[in-house]
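Sharing a model prediction with you, sequence too.
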Amino acid sequence: MEYEDFINAVATRAKVSTDQAATLTGVTLETLADRISAGQAEDLAYQLPDRLAGHLTRPLGGEMATAFGLDEFVRRVGDRPEIDRALAGAGVRAVLTTLREAVTRDEFENAMAQLPEEFSQVIEPVGAGGGRRRSS
């Protein structure tokens, strides 16, 4: 999936402008990188366009994932100064759903396995967003 396609899909799902979608995507991917293992974040990044992949890389020494649930995840996204707090929940949902379509099923499932079940419950069912999944 190309960068523009990813951002457009997030914008459509979250009902925001493409500028807002780009910001939400970056912050959500950075928060996801804090939540999953560095190796898993790298695996996801490898399958994304460079402009998205950079958000999944951690600085040296930031190897340990931090455990927190969905509410804390959304709060962390919404607490960033560049994010409108009211858009954080819809943005997280839109980015995670689009991420599922942008990477292989195995990589997405491996990432989701590191998160509490509640994360799976906010992702749109396959086919609900009209997007396409990249083949493996």
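Arrived safely.

C-alpha from now on. contacts and neighbour counts both.
Fine.

which residues of this structure fall in helices?
3-14, 18-35, 38-46, 50-53, 70-78, 88-102, 105-112, 117-122 (DSSP state H).

most tightly surrounded among these?
Of all the helices of the chain, helix 88-102 carries the top mean neighbour count, a mean of 24, counting by mean count of other C-alpha atoms under 10 Å.

by contact count, what packs against that helix?
With contacts taken as 3 or more C-alpha pairs under 8 Å, 6 or more residues apart in numbering; DSSP states H and E, helix 88-102 sits against helix 3-14, helix 18-35, helix 70-78.

Okay, one more to line up with it:
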Amino acid sequence: MKYDEFIKHVQSVAQLNSRDEAEQATRATLETLKERIVGDEASNLAAQMPQELAEYLRGREGENGQSFSMQDFISRVSEKEGVEPTAAAIHVRAVFSVLQSAVTPGEFDDVRVNLSEDYAELFAISPTSKGSV
């Protein structure tokens, strides 16, 4: 998947108003993912990504990932992106959804193995969630 296509999909899935917002959400999510998973795994993931996105995942090769909860993951993304945690959670789900389509199933499974069970809710995205009132 090419960079522009990835960002366009994130914008659509997260229902963001602009490409810039989608780029910020993607960068914040991937940089936080890099902190959380084993550095070599982040590098392997980067190898399947467009160069513009791969740079957010590189630089921790040979290092262990930091252990932090899903809530901490959302908080870190929220801070990097400059949005409320509720919005950051939606953005993370969108980025993970597009990421799953962009890389091989085996590579995506390797990423998920690096995350604890509490992250499971970030991998399920409901297309009807915006309509519930």
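Nice, I can see it. In this text, all values refer to a predicted model and were calculated from it rather than measured experimentally.

would you turn the helices and strands packed on helix 88-102 of the first structure into TSV with distance to Glu118 of the first structure?
What follows is those, written out as TSV (distance: least, C-alpha to C-alpha, whole Å):
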stretch	distance to Glu118 of the first structure
helix 3-14	19
helix 18-35	14
helix 70-78	7
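
who wins for proximity to Arg100 of the first structure among those?
helix 3-14 (10.7 Å; C-alpha to C-alpha).

Any chance you could list what contacts that closest one?
Helix 3-14 of the first structure is touched from outside by 17-18, 20-22, 25, 48-49, 51-52, 87, 90-91, 93-95, 98-99, 102, 129, 131, with contacts defined as C-alpha atoms under 8 Å, 6 or more residues apart in numbering.

So which bit of the second structure is that helix matched to?
Correspondence between helix 3-14 of the first structure and the second structure is established over residues 3-14, with TM-score structural alignment as the criterion.

Minimum distance to Leu60 of the first structure: which of the helices and strands packed on helix 88-102 of the first structure has it?
Set against Leu60 of the first structure and scored by C-alpha to C-alpha, these come closest in helix 18-35, at 12.8 Å.

mean offset of that closest one relative to the second structure (after superposition)
After superposition onto the second structure, helix 18-35 of the first structure sits on average 0.5 Å from its aligned residues (mean C-alpha distance after the TM-score superposition for the first structure).

Report the angle between that helix and helix 105-112.
Between the axis of helix 18-35 of the first structure and that of helix 105-112 there is an angle of 70 degrees, by axes from the mean of the first three to the mean of the last three C-alpha atoms, to 10 degrees.

I'd like the distance between Gly39 of the second structure and Ser75 of the second structure.
With distances taken as C-alpha to C-alpha, to the nearest Å, Gly39 of the second structure is found 21 Å from Ser75 of the second structure.

just Ser97 of the second structure next, same as before
Separation of Ser97 of the second structure from Ser75 of the second structure (C-alpha to C-alpha) stands at 19 Å.

same deal with Asp4 of the second structure?
Distance from Asp4 of the second structure to Ser75 of the second structure, counting by C-alpha to C-alpha: 27 Å.
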